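K.L.:
Next comes the sequence, and after it the predicted model I'd like to discuss.
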Amino acid sequence: MKFKIDNQTFKDLDIFDTAQNGQSVFALFNFTQCLGGKERLRSFLSSPVTDLTELTERKAAIAYFQKYLPIGLEVDKNSLDFTEFYLKNGSYPTRIVSKAIAIERKIMDKISPNSEYYLIEKGVSSTVNLLKSIHQFSLELSAKFQRSESYPTLLQKNNEKVLEIFSQPEYEEIINLKKIKAYDTSRLDYLFRYKDRHHIRFFLSLIYEYDAFRSVAKAAGEYKLSYPEILPETENRLNIEGLFHPFVENAIPNDIHFDGSSNLLFVSGPNMAGKSTFLKALGICVYLAHVGFPVPASRMTLSVLSGLCTTINIADNLKSGYSHFYAEVMRIKDVTAELSSNKNMLVIFDELFRGTNVKDAYDGTLAIVSAFSRIKSSFFVVSTHIVEVAKELDDNTKIKFCYFEVDQPDGVPTYTYKLKEGVSDVRLGMYIINKERLIEQINSITDDK
């Protein structure tokens, strides 16, 4: 089953769109060395999955690259570029010409060079170089597997297929080829672009995949990411230790724990205390786990979810005539529709009903949070600055209450960005207004003309 995610969530979490500081999750992981690897990385990030086996195999392969293959599969980039060009262009041969004709073509090219023969000659030599690099890497990989008690299933399956292909006579000959003669060019062109084109495409795909794996592994080391433990969806678990936002320098880590006794986390705290950053970090962490990537946390255990919906940076829709409040209502309606068919989701709302008056925001938050808490198969995280709602929800055993701590020595707030159990009673609106001397500035304005 496909993992459910929508454009609003992609935007909220800056998966591909550039964030305000010029970063995106894709850019964070992009240490790829070739265009095909970059596109494969994008494909992984575009397509989260719910298949536990696929997630486990990809995660293990990336972790293996980080530990044992930090350099990855090294290929000559010029050879790779030309091979890709060669496979896409020119007339594909449907038969092998005789040695005499092959030699004649070589001679004619010397007398009068033509682009078609250059494409074939250069393309064949480039492809041979790539094949030799792949073969050598596969032998090294086999040697590592023999010295290790455990190795990733995905890499093992790939390597078995690679070595099986290279055991065929045509490929054994290619590996031992010292010099490419005129007839070699003709018959290998037939092999690469016609008879065995599917194998050459497989080898290119492998280069792209291993480039993406090496890129993600490098990011894991660079940003101190960890590999999550992924469980079957029936476990209904989401526990994270040391969660941090990967875009925030020297980020303060926090923990979050769900279990069978509660399914909704109610987060309070004043503005700028860290609520939105925490919610984005949580969303990114869960999303990356469903791509099979390492996550921004020291430890994570989660059961496979069917989808992720966030509402963090929702805007009004002038084209549709929606106010901000109405856009919020429609967003909740859309999420509810998803929950009816995807009962195993993580849903995140930041500051419910910020687009309406305090009374409606209070009543709406109370009603929506109470309703969400009854959906036991999904997880919900809701932040708000309307802390009075918490008093009405206090006896709901399905809700956990947390807040972002703010110290106020001498009346001056200090943001710790640490999540604590309980409900915040800190109000900083007037402090900020007074700090910026807004009232004085307004009062200084005169009506003199």
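P.N.:
All right, it came through fine. Residues are numbered from 1 along each chain as shown.

K.L.:
contacts, neighbours, all on C-alpha from now
P.N.:
OK.

K.L.:
remind me, longest helix of this structure?
P.N.:
helix 115-147 (DSSP state H).

K.L.:
That helix - contacts with which helices or strands?
P.N.:
If you count contacts as 3 or more Cα pairs under 8 Å, 6 or more residues apart in numbering; DSSP states H and E, helix 115-147 packs onto helix 77-88, helix 153-166, helix 169-175, helix 182-190.

K.L.:
repeat that with 10 Å
P.N.:
helix 77-88, helix 99-111, helix 153-166, helix 169-175, helix 182-190, helix 197-223 (3 or more Cα pairs under 10 Å, 6 or more residues apart in numbering; DSSP states H and E).

K.L.:
Go through the ones you listed and name the closest to residue 10.
P.N.:
helix 197-223 (19.2 Å; Cα to Cα).

K.L.:
Report the buried residues of the closest one.
P.N.:
Neighbour counts over helix 197-223 (16 or more other Cα atoms under 10 Å) mark 199-200, 203-204, 206-220 as buried.

K.L.:
let's bring in a second one:
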Amino acid sequence: MSFITDKQTIDDLNIFSKSGSDSIYHIFNKTFTQGGAALLEELFRNPLADHRAINDRVAVLRYFLESKTAFPLQGNRFEEAERYLSNTDPRSRLSNQGFSMADFNAAAQSVTALMEILQGLKKFLQEIQAKVTGNPYGAEVEKVLALLNAKELELLFTDHSKGKISSGKIVEYDNILRFQQRGLLEKILQYIYQLDVYISIAGVARERGYSFAAALERNANRLDLQGVYHPLLNKPVANSLTMTPDSNIVFLTGANMGGKSTFMKSLSIAMYLAHLGFPIAAKSMEFSVCDGMYTTINLPDNLAMGASHFYAEVLRVKKVAVELGAGKNLFVVFDELFRGTNVKDAYEGTIAIMEAFASKPHSLFVISTHIMEAGEVLQKKCKNMIFRYLPTRMENGKPIYTYTLTEGITDDRHGMIIINNEGVIELIQDKKQAKQPHADFLADKQTIEDLNLQGKFKQQSIYSLFNHLQTRGGEKMLEGMFARPLKTPGQINQRSATFAFFQQHRVIFPVIRSQVESMEDYLSGGAGAALPRVAWGIFAKKFKQVLFHNAELLQLQAGQSVTIEVLQAFRDFFKELKGKAGVEIYQKDLDTAWKVLQDSRLQSLLDAPEGQLSLMQLIKNDYVIRHAMISQMENLLKLIYELDVFIGVAAVAAEQDFVYAKALPAEQMVLDLEGFRHPGLRKGVSNNLRLTKERNMLFLTGANMAGKSTFMKSMGIAVYLAHMGFPVAAKRMEFSVKDGLFSSINVSDNLDMGYSHFYAEVLRTKTVAQAVNASQDLYVLFDELFKGTNVKDAYDATLAVTKAFSENRNSFFVVSTHIIEVGEALGKISDNVQFSFLPTVMKEGVPTYPYTLASGITTDRQGMIIIENEKIVDIIKAEQYAN
């Protein structure tokens, strides 16, 4: 039976990472061979679900730990041996009838490497076999020795000299190793990789002081974990936790930055490693083997599925519920259950789901929350629930975090203290600094990722939406435009008008991608050489063609032919373009390109009739194109790339029915969007929005799934594209050009830096505050301010920050929240805030969402209806056991 988990869990625990250097896998990957590293990754991806198999692996690893065994072979010889064995082409087989010295030398090195590996392995295993009886690795030793002692390999160990191997023996051994017994050799290599993995893991355990867990039968449903800590932290605080069938669900609370997420990750990593049979960062551990584990720690929304953050949470709980309902014994971790909804629904949802979890005594659950009130209710309802918190103590007005698990429910509320300690409000309210000039439009990595703007291969990125280009150079130019939006109305409107010109005339790129690539390859050989040197090079190619059938001359002829075709096509294209109405907007680039194409040196070759070129014509053309005019050709290519972008983006605008925004000076302070939608949603609902100096902040509310995040992303993408001069998904748009755009939509915690989710939100707010303090005029989007904290702190912080930002009249702000009481208070103290919401319409007891902006503050609360409609509690309590 296989252990079940998923990508969300793997990502939460950072089992693997993109950089690789800060992952759990990286800690253990001290292997000497590439095959060992690959096998280690395979083991990491396949935890065990049988206590006997886990304990057997633990016994083997403990043996290598206690024996302090070192890897007995040279790891650098394996890559050579693998490459050698992988060449199964019979034409490469050495023969006594003859072979080239190069083939022989290569084979001799590889054969020698393999023989050293095999002989060293045999000696090592024989020593192990002789030293210890009852060795848990003994069965594996016997298997490998049986392979090594196979009659087919006997010659490799007995029939060769101790010195240099003769050529005849090399031929014979090559035939045995690579053809007759290659399958046997590959089996032996796999055992070596396994040995490599075991020794490496044991070495990590020894070096780091890790211990091994004892696996119990799955039905015992116990966890006794002493002194566990996070393996990626420098100075971690260890904690202990015991869970039994009578205490199989943990209700975990604690202030922001108190260490809840880190503790849950530490616990989950230990459980994951224990199911691998690997050593863990703890003093000791006993655990019942589970059928699988699911964690939910950093869960983003999913625009592609139409899932808000809350609905993504609901679907996550439902996924776990289905497995529980099917009778699976799981280890389940939820960090901040239902933080993406309003307080009332989060309170009721937390109680309902945790009460349902408590009905599953054969699984283990650890659930954290900021809704302490739910714990008080659950204490009375669930006898198998235990309550733990991570305390905070105040010293000189500052919170100190012990990171030590304590029994009970916290009453710590220090969110505003953290905000004040970071000086966020003061930064916003302080007298503004002299404006710091920035050449570039400001948009940081968080904003780019929130809006999914960049990335050629990133699914549904805005870049990929526009990337329907014909040239590699055009794609790079498009990337540059996405990386550097414009900052002056003149530049923006000029670029927009150029796109509009090409869209109006439905201009089609005159050549295909392969033609441009052939031209690029041909021009890449140009170096500005003199005519005699060019002639000599081509004569040399002709000589090699005649004597050795060399293809270099043919490749040169083909490249030159295609290049001339491209130049002819663009000459005709630009000639036609010159007569089109409105071409003045493109006149400068057109004149530059036309000047190159009308150069007298090009005319004879462009006007020459088709047919086979003489060698002298080939030389003359090559000299003109790749040498005499190489700089002009390179400039022409840049214009072709730019033209590719203009035509490609214009085509997308026509196909998608996008429009071009009108850019206005910053001081006009207007954002007027009519009929805008998310460009990635062809059937997205359109909305209108107008912000001005008098009403420069939008306070946005709405129920879960009503469309707040999509609305904010749609606006942010429109603003970003408009600053690029690109078409936007709207019917009309006018906007004041600003210094930058900042968003805070999917902010995650940062374990490396010690950031909780709430603290990450605080730091994100501080980043924006610093930009505002530097007198930058910005577009700012905050989706669900401070959703990672308790209700009181979230209310106080949201009100304080929103009020402070609203006093800045030179930037535009859109702030969404589930805490509607903030809006009511804000309306009494600020006169420049407009209040809008995305409504919910109930139809036969089911919420439906028109996604259309309305004026006012919502009173909709349908979170529990969504949970009930998904029948999650019923699924959890179902008695359909799969085993």
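P.N.:
Nice, thanks for sending it over. What you see is a predicted model, and the numbers here were worked out from it, not measured in a lab.

K.L.:
hmm, back to that, please tabulate the helices and strands packed on helix 115-147 of structure 1 in TSV, including the columns distance to residue 308 of structure 1.
P.N.:
Output for those, formatted as TSV (distance: least, Cα to Cα, whole Å):
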stretch	distance to residue 308 of structure 1
helix 77-88	37
helix 99-111	59
helix 153-166	26
helix 169-175	46
helix 182-190	48
helix 197-223	22
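
K.L.:
Which of the ones you listed sits closest to residue 268 of structure 1?
P.N.:
helix 197-223 (28.5 Å).

K.L.:
Give the burial count for the aligned partner of residue 559 of structure 2 in structure 1, as a bare number.
P.N.:
Aligned counterpart of residue 559 of structure 2 in structure 1: residue 123 (TM-score structural alignment). Using other Cα atoms under 10 Å, residue 123 of structure 1 has 26 other residues around it.

K.L.:
just residue 412 of structure 1 next, same as before
P.N.:
12.

K.L.:
Any buried residues in the longest helix of structure 1, and which?
P.N.:
Buried, per 16+ other Cα under 10 Å, within helix 115-147 of structure 1: 117, 119-135, 137-138, 141-142.

K.L.:
what about the counterpart of residue 300 of structure 1 in structure 2, how many residues close to it?
P.N.:
Aligned by TM-score structural alignment, residue 300 of structure 1 pairs with residue 733 of structure 2. Neighbour count of residue 733 of structure 2, defined by other Cα under 10 Å: 25.

K.L.:
same thing with residue 770 of structure 2?
P.N.:
Other residues close to residue 770 of structure 2 by other Cα under 10 Å number 15.

K.L.:
Tell me the secondary structure of it, please.
P.N.:
Judged by DSSP: H, G, I helix; E, B strand; the rest coil, the three-state class of residue 770 of structure 2 is helix.

K.L.:
ok, the closest residue to it other than its chain neighbours - contacts?
P.N.:
Nearest non-adjacent residue to residue 770 of structure 2, counting by Cα to Cα, 6 or more residues apart in numbering: residue 427, 6.3 Å away. Taking Cα atoms under 10 Å, 6 or more residues apart in numbering as the contact definition, residue 427 of structure 2 lies against 766-774, 804.

K.L.:
Whatever helix or strand residue 427 of structure 2 lives in aligns to what range in structure 1?
P.N.:
Residue 427 of structure 2 is part of helix 424-429 when elements are defined by DSSP states H and E. Alignment note (TM-score structural alignment): helix 424-429 of structure 2 is unmatched in structure 1.

K.L.:
In structure 2, what stretch matches stretch 229-244 of structure 1?
P.N.:
Taking TM-score structural alignment, stretch 229-244 of structure 1 hits residues 662-677 over in structure 2.

K.L.:
mind checking how far the match of residue 559 of structure 2 is from residue 93 of structure 1?
P.N.:
13 Å (Cα to Cα, to the nearest Å).

K.L.:
Need the residues touching each of the two.
P.N.:
Shared contacts of residue 123 of structure 1 and residue 93, counting by Cα under 10 Å, 6+ apart, come down to 189, 192-193.

K.L.:
quick one: which of the residues you listed is nearest residue 148 of structure 1?
P.N.:
Among these, and counting by Cα to Cα, the member closest to residue 148 of structure 1 is residue 192, at 34.6 Å.

K.L.:
quick one: the helices in the stretch 301-450 of structure 2?
P.N.:
309-325, 343-357, 372-381, 415-421, 424-429, 445-450 (DSSP state H, counting those that start in this stretch).

K.L.:
which residues touch stretch 502-513 of structure 2?
P.N.:
469-472, 497-498, 500-501, 565-567, 569-570, 572-574, 577, 580-583, 586, 640, 643-655.

K.L.:
measure it end to end?
P.N.:
Note: stretch 502-513 of structure 2 ends 19 Å apart using Cα to Cα.

K.L.:
Kindly report the same for stretch 349-364 of structure 1.
P.N.:
Per Cα to Cα, stretch 349-364 of structure 1 runs 13 Å from first to last residue.
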